[in-house]
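A.B. asks: Curious how this folds, go ahead:
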Amino acid sequence: MAYESSVPYRAGTEGYTSFRIPAVVRACSGHLLAFVEGRVSSAADSGTIDLVLKRSADAGRTWGPLQVVARNGTGTAGNPAPVVLDSGRVLLLQVRNAADATEDRIRRGHVPPADGRRIWLQHSDDDGASWSPPREITGQAKLPHWRWYATGPGHALQLRHGPYAGRLLVPANHSTPPTDPQDSGAEPRYNGGHALLSDDDGATWRIGYTDSDSDSDTDTGRSVAPNETTAAELPDGSVYLNARNEAAAAWQRVDAVSTDGGEHLVRPFRPQAGLSGPAVQGSALHLGDRGALLFSGPAHPSARALMTLRTSRDGGLTWRTAHTVGGLPAAYSDLVRLDRDTVGLLYETGDFSAYSTITFRRIPVEEPT
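C.D. replies: Here you go, the predicted model:
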């Protein structure tokens, strides 16, 4: 079956060398908002990087002009984590750092805090047509000893069910220094996952659960180290969390569940062997009325390729392949519900490189369920 697709972003166009790190949400009006990082001079993860947006009024078939939502001078504004509130307001969490603050330098403690990863927030009350000035929330969102930090990337949540309905939950990750203070420039002790929570529509924030290299073995010393995390609310109000695993282990994904709105985890992150694939970001989305939990990500065992939708009928305990999107190179992705019958997938792909385009694909719900 042929699925409708469009290409909102193509590398080497509109003033940007590369577009990466997609995130997509559906506004209350029905407009789709597709956020990415616009990388000015190279495809590298640091340097001059803007947060840009394209909007679609026809469910992803065509896209409007590029808008620059956030610019950090010659530095980086990235890791978009948008969420649509019940009021219609769209919040966009993001991180910022200096242009020369590479991930390795930040992790090793070679970057002063003012130039390192800091967390900012913007909002739009007109479906993304215009945006508020950015507001920094680093003091509420990041512990002083954390070094690397990333929001999402991908859509965040406003919980809809149970006693925590209305709460905002933004999956995020961090790293910490080595345990030996004499070895301050060494590799960080671990990657850790955590959640940012707000109970007042984003006016104030706090840190919810935190988890790190929570499961160790005698060969590696650590086997679970959650990194880029995606979240989905299940029908009973619990939150399913799935993360990229940075530990040296055979499995590349780990998952966990929270039953108190992201304050704590029922158990630490543990391996999820049902989602085989390379070390890469992925996206989770629960279909609600259809009863299925979806996950998007490359399914090739070692390469960023073979973008695939997988589905679970038991809250993420077991998974099966539902739809192979394509056999081409592919990397980061984000899922969005378009209507009762269709989901949308915004993902990195290309004929010979996963980073040639950001493509949008419409997929009937019947197939991935």
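
A.B. asks: C-alpha from now on. contacts and neighbour counts both.
C.D. replies: Will do.

A.B. asks: For K142, see how far away the nearest residue to H174 once chain neighbours are set aside is.
C.D. replies: Excluding its sequence neighbours, the residue lying closest to H174 (C-alpha to C-alpha, 6 or more residues apart in numbering) is Y149, at 4.3 Å. In this view, Y149 and K142 are 8 Å apart by C-alpha to C-alpha, to the nearest Å.

A.B. asks: Could you check which of the two is surrounded by more residues?
C.D. replies: Counted by other C-alpha atoms under 10 Å, Y149 and K142 do not tie: Y149 has more neighbours, with 28 against 21.

A.B. asks: Contact partners for that one?
C.D. replies: 95, 117-118, 142, 172-175 (C-alpha atoms under 8 Å, 6 or more residues apart in numbering).

A.B. asks: Kindly indicate which of those residues lies nearest T357.
C.D. replies: V95 (22.7 Å; C-alpha to C-alpha).

A.B. asks: roughly how far apart are the spatially closest residue to that closest one that is not a sequence neighbour and R167?
C.D. replies: Excluding the flanking residues, the one nearest V95 by C-alpha to C-alpha, 6+ apart is I119, at 4.5 Å. From I119 across to R167, the span is 19 Å (C-alpha to C-alpha).

A.B. asks: Now show me the structure for the sequence below, then we'll compare the two:
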Amino acid sequence: MADLFYFPLFILILTCIFSVSSLNPQVIKEKILWERNGPGEVTEFRIPLLIQVPTGDLLAFSEARKYSGADAGAKFIAMRRSRDGGDTWDPTAFILNDYYSVPDGTNLGTVTIEHETNKLILIHTFCIHHSSPSCLNGTGENPTGLYMVTSSDWGYSWSKSVYLGDRNPLLKGIQYNPGPGYGIQKKYEPNKGRLVSCGQGVTGLYCLVSDDKGLTWRMNSGILNMPQTGVLKTGDFVPGEVQVVELKNGTLLINARNQRTFHCSCRIQALSFDGGETFPLPQVTFKEELIDPRVCGSLLNYNDTLFFSNPFNAKSRTNLTLHWSTDSGETYPHYFTIHPKGSGYSCLTTIDENHIGMLYEKNDIEYISFLKIQLNP
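C.D. replies: Next comes the predicted model:
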């Protein structure tokens, strides 16, 4: 009886291993969502965010930079919606507008689903590139720093921006860039239900966490730059733009930009065992197989397979590639070339049991394009 019991179990395990390791991804649909100097008062679209909400809709976000492609300057935050897995998309809606007289405007952030209250939380910054402690946005003085807008109907309507420093004085005036990408809500202990959104500060990489469903946020101890004094130079340890995922044992894994090419032209990876409170230095590693030209990449945990996307080139933002790991990020032996030419930031999300989605900057940021990727034929 024991042999009869274990034999089917062995076959099931073997089948699962085979099906994951034999993935054969292919792009089955591409749709350009935004174009440089296209219709409307926008010079360039940048910083793609993509998320699937519980209704199944896909929401795509970008910075609509009004007068130039620079990080600073006036912007809209643009959004488009797909109700059919990325096959068709609604027209662009502008959900934020920092007006016209602002010297430094709004920048994306992270988008996070709070599942207990069915709320969508978009964290963004305001005026973090400007030397003044506040910026004029056309309606009065708004403090520099972190803000959030929320939606209780999955993006059809949005709240006014809330300054996170008003709810936690320790966040007032900080220079911190969330993501860009998506935040997560922990499914497992420790700290089940916690919201986690990671990003880059002046002195290192940090995560914002919320244990009250996104009402208030605080910052963890992070991973500090080395050195902490003086002008940073090539070869210094500076973790940059970052994406966090949760593994099935409750561990948080982050994959970050290696801003000053410390050790290699590759990605930084780190683990947290306490819900994002700390990332111990012994758990900080360098993924030499994930060659990277210092750019924002994306990471997705899809049924315990980790997918990672970036321009797979040590020196230039070209050769957008999808990598995947079947051993919780220990190795990334599998990869698939998406776009061999110019490519920049990207963001991954799930669609269904056999498809994932990617939003990326294409052809030297001429377009922001959506891809529907089939994992197996």
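
A.B. asks: Counterpart of the residue nearest to H174 of the first structure over in the second structure?
C.D. replies: In the second structure, the residue matched to Y149 of the first structure (TM-score structural alignment) is Y176.

A.B. asks: can you count the residues close to L143 of the first structure?
C.D. replies: A count of neighbours around L143 of the first structure, defined by other C-alpha under 10 Å, yields 12.

A.B. asks: quick one, strands of the stretch 1-150 of the first structure?
C.D. replies: 5-10, 18-26, 32-39, 49-56, 67-70, 76-84, 90-97, 118-124, 135-136, 149-151 (DSSP state E, counting those that start in this stretch).

A.B. asks: for the stretch 201-350 of the second structure, same thing?
C.D. replies: Using DSSP E, counting those that start in this stretch, strands in the stretch 201-350 of the second structure cover 204-210, 218-219, 223-224, 239-246, 252-258, 266-272, 285-291, 298-302, 305-311, 318-325, 334-352.

A.B. asks: just those: most buried one?
C.D. replies: Of those, the one with the most neighbours on average (mean count of other C-alpha atoms under 10 Å) is strand 239-246, at a mean of 27.

A.B. asks: In the first structure, point out the residues matching that strand.
C.D. replies: Using TM-score structural alignment, strand 239-246 of the second structure lines up with residues 226-233 of the first structure.

A.B. asks: residues making contact with that stretch?
C.D. replies: Identification of contacts with stretch 226-233 of the first structure by C-alpha under 8 Å, 6+ apart yields 150-157, 159-160, 171-174, 191-193, 211-213, 239-246, 254, 269, 281-286, 293.

A.B. asks: can we see that at 6 Å?
C.D. replies: 152, 171, 173, 192-193, 239-245, 281, 283-286 (C-alpha atoms under 6 Å, 6 or more residues apart in numbering).

A.B. asks: Same question for stretch 359-372 of the second structure.
C.D. replies: By C-alpha under 6 Å, 6+ apart, stretch 359-372 of the second structure touches 27-36, 48, 342-347, 357-358.

A.B. asks: how about that stretch: buried residues?
C.D. replies: Residues of stretch 359-372 of the second structure classed as buried: 359-363, 365-372 (neighbour count, 16 or more other C-alpha atoms under 10 Å).

A.B. asks: Make JSON lines out of those residues and add secondary structure and distance to G105 of the second structure.
C.D. replies: Compiled in JSON lines, these are given as follows (DSSP: H, G, I helix; E, B strand; the rest coil; distance: C-alpha to C-alpha, whole Å):
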{"residue": "L359", "secondary structure": "strand", "distance to G105 of the second structure": "23"}
{"residue": "Y360", "secondary structure": "strand", "distance to G105 of the second structure": "22"}
{"residue": "E361", "secondary structure": "strand", "distance to G105 of the second structure": "21"}
{"residue": "K362", "secondary structure": "strand", "distance to G105 of the second structure": "24"}
{"residue": "N363", "secondary structure": "coil", "distance to G105 of the second structure": "25"}
{"residue": "I365", "secondary structure": "coil", "distance to G105 of the second structure": "20"}
{"residue": "E366", "secondary structure": "coil", "distance to G105 of the second structure": "21"}
{"residue": "Y367", "secondary structure": "strand", "distance to G105 of the second structure": "21"}
{"residue": "I368", "secondary structure": "strand", "distance to G105 of the second structure": "20"}
{"residue": "S369", "secondary structure": "strand", "distance to G105 of the second structure": "24"}
{"residue": "F370", "secondary structure": "strand", "distance to G105 of the second structure": "26"}
{"residue": "L371", "secondary structure": "strand", "distance to G105 of the second structure": "29"}
{"residue": "K372", "secondary structure": "strand", "distance to G105 of the second structure": "32"}
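
A.B. asks: How far does the longest helix along the second structure sit from its chain's centre?
C.D. replies: Longest helix of the second structure, by residue count under DSSP state H: helix 2-21. Distance of helix 2-21 of the second structure from its chain centroid, counting by C-alpha atoms, centre = their mean, to the nearest Å, is 35 Å.
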